[in-house]
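J.: Quick one, structure for this:
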Amino acid sequence: MARLLATDVDGTLITTSHQISERTRAAFRAAKDAGIEVMAISGRQPYSIAAIVDGTALDGDAIGSNGAVAMNLDSRRVLFEETMELASQREIADRMLELFPGIKVVSVRSAGNSYMAEEGYTGLQGPGALETLWPVRHWFGPRHEVLAEPSLKLVLRDDDVAPDDLLAAARELAVPGCHATTSGAPFLEVGRDGVTKASALARYCEARGIDRSDVVVFGDNINDLEMLRWAGLGVAMANGEPEARAAADHVTLSNDDDGVAVVIEEILSRD
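T.: Below you'll find the predicted structure:
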C-alpha cells in the first residue's frame, strides 16, 4: 500500500498552462483523505511551490531546490537544508566559466527565499515579480559576492549555450562536492554532491518510518532520475525526457492528460 505520493511540479503536476487540473486536485485530496501522505518535490523553491499548491491537498510539507531544502508550507518551518561548500561552488563556477565565458551565476540561499544574481544575468525578474505567498528577495551583485555564501543551488546560465551542453560539460569536469542536473529550465542547476530528490525523500521518509517500497513518485526530467529509481514505484510522464521514462517503473499519460491523477485513482481503487 502506498504511504507517500511525491510529485514533481513542472511538466508533471501542472499542465502546460501552469495549472493543476481539477481531476488532479481531486485525486490528491482523495489520497490524503485515505491516509496517504502527499507532497510536491521540485527544483523550484518552497515559496514558489507554495503559490502553486495553495488551497490543495499538497499545501503541507514540500521539498524544493532539487532536494536541498524541505519546508512545511503552512508554518514555513524549515525541516532541513543542504548547502554547497564554498570551495566547491567557486571551483565549478570558475571551471565552467573557462569553458563558457558567457555564463552568469545565481546563488539560491536562505531556504530558497533569497536569490543573488550576477550582474547581467537574464531571467530574474526582480523582487515581487514572481508569485509568492511570502516575501522573497531577488537582487544583483558582482560574481565574487554571488559566490561568497553557501548556496542551496547554484544556477549557471548562458543564453547562447543549451542546458544539455552545460550539463555534459559539468559531468565531464566532475568537480568534487558538486551535483549538476537540469530540470527543463534554460540553465544548469548545481547542488551539493549527494543531494538529490531521492536523498531528500530518503531523509524525509526515515524520520517518519516510511519504507521506500511504500513511496510513489512522479517526474518528467533529468532532476527526477534519482527519485524515479529510488522509489517503490517511479512513474514518468509520457511528455517526459527519454532518460526519465527509461528510469521509471511505469509511464503514465502526459501532464496535460491528467497522467498523475490516473495513477493515483488506480492506486486508490486497489487500496
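
J.: Only C-alpha atoms from now on, for both contacts and neighbour counts.
T.: OK.

J.: Just checking the distance from the strand or helix carrying residue 51 to the centre of its chain.
T.: Assigning secondary structure by DSSP states H and E places residue 51 in helix 46-53. For helix 46-53, the distance from its own C-alpha centre to the chain's C-alpha centre is 12 Å (Cα atoms, centre = their mean, to the nearest Å).

J.: Likewise for stretch 212-219?
T.: When C-alpha coordinates are averaged (Cα atoms, centre = their mean), stretch 212-219 and its chain have centres 15 Å apart.

J.: And stretch 80-90, by the same measure?
T.: From the chain centre to the centre of stretch 80-90 is a distance of 17 Å (Cα atoms, centre = their mean).

J.: Repeat that for stretch 85-103.
T.: Relative to the centre of its chain, stretch 85-103 is centred 22 Å away, using Cα atoms, centre = their mean.

J.: Which residue, neighbours along the chain excluded, lies closest to residue 86?
T.: Leaving aside its chain neighbours, residue 86 sits nearest to residue 150 (5.5 Å; criterion: Cα to Cα, 6 or more residues apart in numbering).

J.: all strands of the stretch 101-250 of the chain, in order?
T.: Taking DSSP state E, counting those that start in this stretch as the criterion, the stretch 101-250 of the chain carries its strands at 104-109, 114-118, 137-141, 153-157, 178-181, 188-192, 215-219, 233-237, 250-252.

J.: Indicate which one of the ones you listed is closest to residue 165.
T.: Distances from residue 165 to each of those were compared using Cα to Cα; the shortest belongs to strand 188-192, at 9.2 Å.

J.: Next, the second sequence, to be compared with the first:
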Amino acid sequence: MRLVASDMDGTVVGHDGKMSKRTIRAFESCLEAGIEVVFVTGRPPRWLQPLRDLGFTGTVICSNGALTYDLGREEVLDSHLLDGESIFQAQEIIRGLYPAVTFAAETVDSFLIEPGFADPASVELLGAAEPRPLRESLDGTGVIKFLAREQDISPDAFLHGVAPAVGHLVATTHSAPRVPLLEMSVPGINKSVTLAKYAAGLGIDREDVFAFGDMPNDIQMLDWAGHGYAMSSGHPDALAAANLRAPAFDDDGVAQVLEQQLAALRSA
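T.: Predicted coordinates for the structure are as follows:
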C-alpha cells in the first residue's frame, strides 16, 4: 500500500460534513507511515472545507477528475474544462428528453445556476451567483462540472436516460443517492483517469493503490485501482465494480481497512 485514494461524501464524510475521529486517525497513520493520501471527490475546490478543517494540505482530485488541486497552496494544478458550445448542445438534448430539467455549472471559482435549479432559500447556502440562464452567465468561462436536475425520477433512471444521448458531448455520472442530479464533464475524464496520472507522477503502480468509494462516479476508480473497495453501504453499481468490499460508512469502513493494512505492514 503506497497510495490511498478516497472519495469523500458517503465514504468518509457524513451528512454533517465531518469525518469520524477514527477515520481521521487512520489517514494520519497512513501519512506517518509514508503512505500518500489523496482525496478524489465530486466536490469543487470551494466545497473542501471538511479537509481544510482537518489541516490537510495535500492534493485533492476534484469535480470527478476534472481538476487537480493543491489544498495547501489553494492552487489549481491541472484542469479539463468543458466549453460552452458542448454545454449548450447538451442542454438542448436533455431538455428535449426532460422538459422540466434545470441546469447549473461549476467553474473553477464560481457556481452558476439557472432559475429553478434551487429554491430561493438555498441559493445563498449553495454559494451560487444570482440565477440566470447559462448562456448569459458563462460568457466564455470554462466549466469543470455541468449539472442537470430533474424531479419525480430516480437518479439511476435519469442517468440512464441522459447519458447515451449526450455521450458525444459530455461524460455523465451521478453521486447523489436520492436526488436526480447528474454531473457532466469532458468526455474521457473521470476519477480513474486523473488518479492514474497522479499515481504515475509519483511512480506508484496501480497495484499499490487502495481506493475507496460508494457511488456511480467512483466506478472507474474502483475498477482501476489494484485494491478497489466499495463501501458496503454504497450503490449497487459501485459494489459490482469493485474487487473488494469495505464495511459500511457508519461502521468506519475505510478506517477499518486502513487499520488492518497498517497492522500488516508493521508485522511484515
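
J.: related to what we said a few turns ago, closest one to residue 55 of structure 1 among the strands of the stretch 101-250 of structure 1?
T.: Once Cα to Cα is applied to the strands of the stretch 101-250 of structure 1, the stretch that comes out nearest is strand 215-219, at 20.5 Å.

J.: quick revisit: dump the strands of the stretch 101-250 of structure 1 into a markdown table; add mean neighbour count as well.
T.: Supplementary listing: these in a markdown table, determined by neighbours: other Cα atoms under 10 Å:
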| stretch | mean neighbour count |
| --- | --- |
| strand 104-109 | 24 |
| strand 114-118 | 23 |
| strand 137-141 | 16 |
| strand 153-157 | 27 |
| strand 178-181 | 23 |
| strand 188-192 | 26 |
| strand 215-219 | 28 |
| strand 233-237 | 27 |
| strand 250-252 | 19 |
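
J.: In CSV: the ones you listed, plus distance to residue 6 of structure 1.
T.: CSV is the format used below for these (distance: least, Cα to Cα, whole Å):
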stretch, distance to residue 6 of structure 1
strand 104-109, 23
strand 114-118, 25
strand 137-141, 28
strand 153-157, 21
strand 178-181, 19
strand 188-192, 20
strand 215-219, 5
strand 233-237, 10
strand 250-252, 15
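
J.: C-terminal to the helix holding residue 51 of structure 1, what's the next element?
T.: Toward the C-terminal end, the helix or strand that comes next after helix 46-53 of structure 1 (DSSP H and E) is strand 61-64.

J.: how much does that following strand stray from structure 2?
T.: Strand 61-64 of structure 1: mean distance to aligned residues in structure 2 after superposition is 0.9 Å, counting by mean Cα distance after the TM-score superposition for structure 1.

J.: ok, then the element right after that strand?
T.: Following the chain from strand 61-64 of structure 1 toward its C-terminal end, the next helix or strand by DSSP H and E is strand 69-72.

J.: ok, and what's touching that next one?
T.: Applying Cα atoms under 8 Å, 6 or more residues apart in numbering, the contact partners of strand 69-72 of structure 1 are 46, 60-64, 77-82, 111-112, 152, 200.

J.: Please name the residues that touch the counterpart of residue 176 of structure 2 in structure 1.
T.: In structure 1, the residue paired with residue 176 of structure 2 according to TM-score structural alignment is residue 184. Shown here is residue 184 of structure 1, whose contacts under the criterion Cα under 8 Å, 6+ apart are residue 221.

J.: again, only using 10 Å
T.: Taking Cα atoms under 10 Å, 6 or more residues apart in numbering as the contact definition, residue 184 of structure 1 lies against 10-11, 43, 163-164, 220-223, 240-241.

J.: Most neighbours among those residues, which one?
T.: Within the contacts of residue 184 of structure 1, most neighbours by other Cα atoms under 10 Å means residue 220, with 32 neighbours.

J.: What residue, apart from its backbone neighbours, is nearest it spatially?
T.: residue 240 (4.0 Å).

J.: State the distance from the aligned residue in structure 1 for residue 58 of structure 2 to residue 196 of structure 1.
T.: Taking TM-score structural alignment, the alignment pairs residue 58 of structure 2 with residue 60 from structure 1. When distances are taken as Cα to Cα, to the nearest Å, residue 60 of structure 1 and residue 196 of structure 1 turn out to be 20 Å apart.

J.: repeat for residue 220 of structure 1
T.: Computed as Cα to Cα, the residue 220 of structure 1 to residue 196 of structure 1 distance reads 15 Å.

J.: Residue 16 of structure 1 now?
T.: When distances are taken as Cα to Cα, residue 16 of structure 1 and residue 196 of structure 1 turn out to be 25 Å apart.

J.: Contact partners for the match of residue 58 of structure 2?
T.: Contacts were defined as Cα under 10 Å, 6+ apart; by that measure residue 60 of structure 1 touches 37-40, 50, 53-54, 71-76.
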